[in-house]
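Enquirer: Predicted model and sequence below, questions to follow.
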Amino acid sequence: MKSAFLKWSMLASVVVMTASCNKEKEKETSTEKVPGFPLSSLDTTYKACDDFDSYVNGGWKKLNPIPGTESRWGAFGILDKENKEVRLKGIIKEITDQKDRKKGSEEQQIADYYQSFLDTTTVEKRGIEPLKPYLDKIEAVKSLKDLASVTGELQKVGVSTVLGFGVEGDLKNSKMNVLYEGQDGLSLGEKSYYERTDSSTVKVRSEFVKHVDNMFGFAGFKDPNPGKTILEFETKVAKLQLTNVELRDPVKTYNKTSFKDFKLLAPDFDLQEFADKQDIKTDTVIVQNIPYLKSVNALLKATPLATLKLYTRWQLLSNFAGYLPKSYDKEDFRFFSTVMRGTKQQRTRADRAIRSTDGLLGMPLGKLFSKKYFPEEDKKKVSEMIENVRSVYGERIDKLTWMSDSTKARAHKKLKAFTYKIGYPDKWKDYSSIEIASDKLFENVIASSLFQHKESIRKIGKEVDKSEWYMTPQTVNAYYNPLNNEVVFPAGILQPPFYNRNADDAINYGGIIAVIGHEFTHGFDDQGSQFDEEGNLKNWWTASDRTNFDKLTKKYIDYFSGIEALPGFKINGALTIGENVADLGGLTLAYYALEKSLKGKPEPAPIDGFNWKQRFFLGWAQVWHMNTTNEALQNQIQTDPHAPAKDRINGPLPHLKEFQDAWSCGAGSKMVLPETSRVVIW
């Protein structure tokens, strides 16, 4: 089941480890204070007031070229690599070295899945034989109703078609889970890839056609020009879909209807059969885009059945390519990683085995990761940080000049109702029913997919479990969930450079506190601000206050839309507005939280020649430093609600007088905006 309705934010980072795990552990538990920012990262040929990213991170970028296995390389990726290829690797090795693992235990599942991924001899020997039961069902399709039945069954194991279901809390009754329906089925991920006429995007489409042809050739399928046929069909589907900017509007995409009326929206594609094959039973569904359903029904009816079967075979083959013989796996990497993101080299099978195990059994691994790498005292410290941010946010609300007192009162109510989760879940889900065998990679993946699907379906019509986590503890990320009105910080990100218990406060406030502030601000960004303190999609603003807010966000949208990240590719300010507002708010909250923490104390002494104000901004720039391939940057601009790393660093700073004062930037500096051009929201 797809889960595309929660608002998550992205972070990033990691350095290649050379020390042993034991030495690493000693370093982590050390109480010796460290600078927290290496001077080697600087490039003083740049001026801080003209290009802060290049000044702070220019040296780091030269010393840290993108590894061949990556499409971008920065704090998130480096820390993610460390968490997986050092820490999780060590945990998995300890488990695989154990003898007599009990069947159904987490240790048995982890060890045997890891082994099944490494067992390339069996994978090669089996070829595409594991797909045969599904291929036979696709081949037997004689009507649109048959297609609905087969694609419904395929949805249970993660194979996409032109629409899909997801289960989340009801946006207008957040305590109860409900079924959602949404658009799906584009291999290139976003409709702009099917519409843009620039040479680089045209090349992606051309390579996609070759990719499909190659994959069908490996499988022995004899269809003429399959790549061309699939691209033409997906292009027609793309034209019917909402843009990624339109999908950001929770009001527009909330269309609650009875399941009986829902079925009438696509009468030729049997939605009842599609749902039945997924074991879905419900009286209600929230439809993302009613015109799309009607139009895609007409498209399916007008499309030759042979084309629809070809498309379904493609989705099946593409979805499982990474678990098939080397020829499929290598070609899948060539297109989706090299062509679309500029990654030159595939990770080793052993490294991919770790990541695949983490992808399927992330929570059982997370339980062991948390125990080993997240001390209880860190949980307490982060809780204190969160409360500090909450306090400062309240003070900021009181000082707003564009918001009325009545809306401020509701904002305070929502802020007070914020809850948070830190590190890892208080209770762990039981995965023991998943059958995992050491010599059946494909069946293991299917078993895990069916388990996840069943877990999702059983929630329909039930109360939301607010203790549930939507990220594993080892994930280098954080998120705000508007339906729970909660912020969540996994243990994976609560490590250097984001949180460094041995660094001074300024570095940590510019890092993890700005991240915490970022997530808090998501509750009040263009989307989060539409949800009340109980997590319901409900207006709590006066009309004039909402107008004032929209004017400010429009100004910020226009500002980012003027930034060209690549020749011919400008940032989509409307797509990135939520993350950009959260960055601006997070920085502001963190700065004043740091200032508040220093009141009544002696002025902190400079470190390496930088005062505490400057070090705050060094901490901010450090967590976002990144080298990125042009292909990955192009993909990000078209599909990602986050601005490129350089612009996440530099973008908000000209709007902060605090930055100008910290670095003594003159009025003519490139990183300074006139007072009238600055945007101050929270």
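Expert: In hand now; what should we look at?

Enquirer: make it CA atoms for all contacts and neighbour counts henceforth
Expert: OK.

Enquirer: Most distant residue from the centre of the chain?
Expert: Pro602 (41.0 Å; C-alpha atoms, centre = their mean).

Enquirer: From His518, how far off is it?
Expert: From Pro602 over to His518 the distance is 28 Å, taken as C-alpha to C-alpha, to the nearest Å.

Enquirer: Could you do Tyr592 as well?
Expert: 14 Å.

Enquirer: For the spatially closest residue to Trp469 that is not a sequence neighbour, which three-state class applies?
Expert: Spatial nearest neighbour of Trp469, excluding adjacent residues (C-alpha to C-alpha, 6 or more residues apart in numbering): Pro425 at 6.6 Å. Secondary structure, DSSP: H, G, I helix; E, B strand; the rest coil: Pro425 is coil.

Enquirer: One more to weigh against that first structure:
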Amino acid sequence: MNRPLILALPLLAVGSFAFAADAPRMSLDPKNLDRSVSACTDFFQFATGGKKYEIPPAESRWGSFDELAERNQVAVRGVLDKLAAKPSSDVEERKVGAFYGACMNEAKVEADGIAPLKPRLVAIDAVKNRAGFEAEFAKLQAGGVPTLFNFFSSQDQKNPDRVIGSISQGGLSLPNKDYYTKTDEKTVALRAAFTQYVDKMFELMGDKTPSPGATVLAFETKLAGGSRTPVELRNPNANYNPHKLADLKTLAPGFNWDRYIASLGVQLDGVNVGQPEFVKNADALLGSEPLATLKTYAKWRLMQTTVSSMPKRFIDTAFAFDSKMTGAKEQQPRWKRCVAATTAAMPDAVGKVFVKEVIDPRTKTRVEGMLVNIRAALSETLQQLDWMTPATKARALAKADAVMQLVAWPDKPRDYTNLKIEAGTPFAVDQAAVRSFEVARNRAKIGKPPARDEWTFAASIVNAQYSPLYNRILFPAGILQPPFFDANADDAVNYGGIGAVIGHELTHGFDDQGRQFDAKGILQDWWEPSDADNYKKRAQCVVDQFESYVGIDDVHHQGRLVQGEAIADLGGLTISYRAFQKTDEAKAKKEIDGLTPDQRFFLSFGQIWAGAIRPEAIRTRLATDPHPLGKFRTIGTVSNMSEFATAFACKPGDAMVRATACKIW
């Protein structure tokens, strides 16, 4: 789904800003180093190779991030177990407990079976013509079932002070267009497995539709034909295409736009159509495909969306297919799935109880102090650039100064008053209520001023984010603990950890996508032509560098796909290093465990990416993820920094010293 433009660290397990009694203090354990390898030859192996990571059967990867994410999950689970067992006097906490309790009540889920889905399945079967399918399609969307294209609210990229309706490509079951078009042996085999997966799900439903897997795959392949690739979706200008209602009728004349827009329940004077060719193609398919095909596709999208709330036989079938892309050997335990589901359903409510039970409130102040230093380092860096003209530099500084920051937890959590969750309700019904609530909440934003301080995920989540439309950085409490931050750790470790993350998110404002938005979040070219050319040459260096990295077998990173994250890693670590150099500890140059402050800084950065990943997961990430693999995030970044070479006495010709270093900031 092409959601509103967000630039973030991957949803890797990172850790929370927790100071629970059993939370480890952050330090650089010398035993984690592999001293059989020179830091100048393979810094990733040197920094992380001393600790071996065994991937648990239920995971596709395991490392320092994942260990900390699990610790967060355990903390959240403890709170949710209490709320489920003994309902709180707080209405919101009661809903959280009821939702989690329904998820954990596997016996009731088995007893309920597919009964909660029956009304919708019957409605799909009752469709008589295209008009009926379009009406049912709108109802599926209103219920949070992504079908055909996506409709959602977003800021107007040319006028971010207003929220508009947006349409984007969607409706595919496989990760992206490439999975339907590539002809290599593994992709062909995956499509065959997908066909069998769909067939099995229909069989479990008791649905006698003939060859549903082949039908769904054939239809989605045609739908993918009008889709853009992940690289193409990185171009914000190409995805900004305002349409009036009359324009929509010209673009897709067979679709009843008047009826569809009336079903949305909002006033629209127009919408942004991210990928017009996709909407045109979808309209043509609705006119050419048999009604039976459309109904089979609609039922499949409903099944795929709701499988997590269905009985075990459905979940196991879905896992058997998903494991072909993740490599996981067994299902995650139900408690983990229910913690994740509850957090996704009511992120601010779960974040609130997480913060109340686990988080030391002093931490927010400490990290905000680091933010001051690193933001100052960014401004100084921009001022000193020798390749940027004064006019562009002034605008860049204005943008850096205007960045809004949200730290640890939301001051104004979202209101769940209208979300109806009650104890004893079937889990599938609760899930449907959450989906409908979220769709309605999203659509209600249209025509109103944007809520710039609204959080996009729970405070317990291990992530960080930059939004170019808001020109805003966000650091939830979930990322503010070891290995990223610890008030008891030395500055080198903190600046190499959370400092690099802060710098990363700030730099996203100036990566290949972020640089196209100005200080107010407006999509417009604020660069002098010579500066834009200089930037593109420097960015191409990063693209070429990551194209050279082989993830597995002969599959390389897609340089154009990962350039934004790679640029942010390089800029973020560079900026954090400069901020660190102003600390008393850096100036004192005192060694700890035989390591200089600079060495500890870089080792802290390297060790946050420690871990192992399954081959299947590597392939999936190379095809879909704008974030490079951890190994290449580490060596790709430090090999461009002369400060790293100095810290470890690396010489020209060493593997960790690039002959032509990429340098932007």
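Expert: Okay, I see it. All values derive from a computational prediction rather than experimental measurement.

Enquirer: hang on, the earlier thing: now do the residue nearest to Trp469 of the first structure against Tyr292 of the first structure, distance only.
Expert: For Pro425 of the first structure relative to Tyr292 of the first structure (C-alpha to C-alpha), the value is 38 Å.

Enquirer: Now for the closest residue in space to Leu11 of the second structure that isn't next to it in sequence, how many residues are close by?
Expert: With C-alpha to C-alpha, 6+ apart as the criterion, Leu11 of the second structure has its nearest non-adjacent residue at 5.8 Å, and that residue is Asn463. By the criterion of other C-alpha atoms under 10 Å, Asn463 of the second structure has 25 neighbours.

Enquirer: Need the counterpart of Asn463 of the second structure in the first structure.
Expert: Structural alignment (TM-score structural alignment) places Asn463 of the second structure against Asn477 in the first structure.

Enquirer: List the contacts of the corresponding residue of the first structure for Trp335 of the second structure.
Expert: Aligned by TM-score structural alignment, Trp335 of the second structure pairs with Ala350 of the first structure. Applying C-alpha atoms under 8 Å, 6 or more residues apart in numbering to Ala350 of the first structure gives the contacts Leu118.

Enquirer: Next, Ala350 of the first structure: secondary structure please.
Expert: helix.

Enquirer: so the aligned partner of Ala20 of the second structure in the first structure is in which element?
Expert: Counting by TM-score structural alignment, Ala20 of the second structure corresponds to Lys25 in the first structure. According to DSSP states H and E, Lys25 of the first structure maps onto helix 21-29.

Enquirer: Identify all contacting residues around that helix.
Expert: Against helix 21-29 of the first structure from outside (C-alpha under 8 Å, 6+ apart): Val86, Arg87, Gly90.

Enquirer: burial count for the match of Ala20 of the second structure?
Expert: 13.

Enquirer: Any figure for the gap between the aligned partner of Phe427 of the second structure in the first structure and Phe320 of the first structure?
Expert: Aligned by TM-score structural alignment, Phe427 of the second structure pairs with Leu441 of the first structure. Going from Leu441 of the first structure to Phe320 of the first structure by C-alpha to C-alpha gives 11 Å.

Enquirer: Kindly report the same for Val679 of the first structure.
Expert: Val679 of the first structure is 46 Å from Phe320 of the first structure, by C-alpha to C-alpha.

Enquirer: can you pull out the strands in the stretch 351-500 of the first structure?
Expert: All strands of the stretch 351-500 of the first structure, identified by DSSP state E, counting those that start in this stretch, fall at 419-423, 478-481, 486-490.

Enquirer: quick one, which of those is nearest to Asn539 of the first structure?
Expert: strand 478-481 (17.4 Å; C-alpha to C-alpha).

Enquirer: Go through that closest one and flag the buried ones.
Expert: Ala478, Tyr479, Tyr480, Asn481 (16 or more other C-alpha atoms under 10 Å).

Enquirer: so can I have JSON lines of these showing distance to Phe218 of the first structure?
Expert: As requested, the buried residues of strand 478-481 of the first structure are exported to JSON lines (distance: C-alpha to C-alpha, whole Å):
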{"residue": "Ala478", "distance to Phe218 of the first structure": "40"}
{"residue": "Tyr479", "distance to Phe218 of the first structure": "40"}
{"residue": "Tyr480", "distance to Phe218 of the first structure": "43"}
{"residue": "Asn481", "distance to Phe218 of the first structure": "43"}
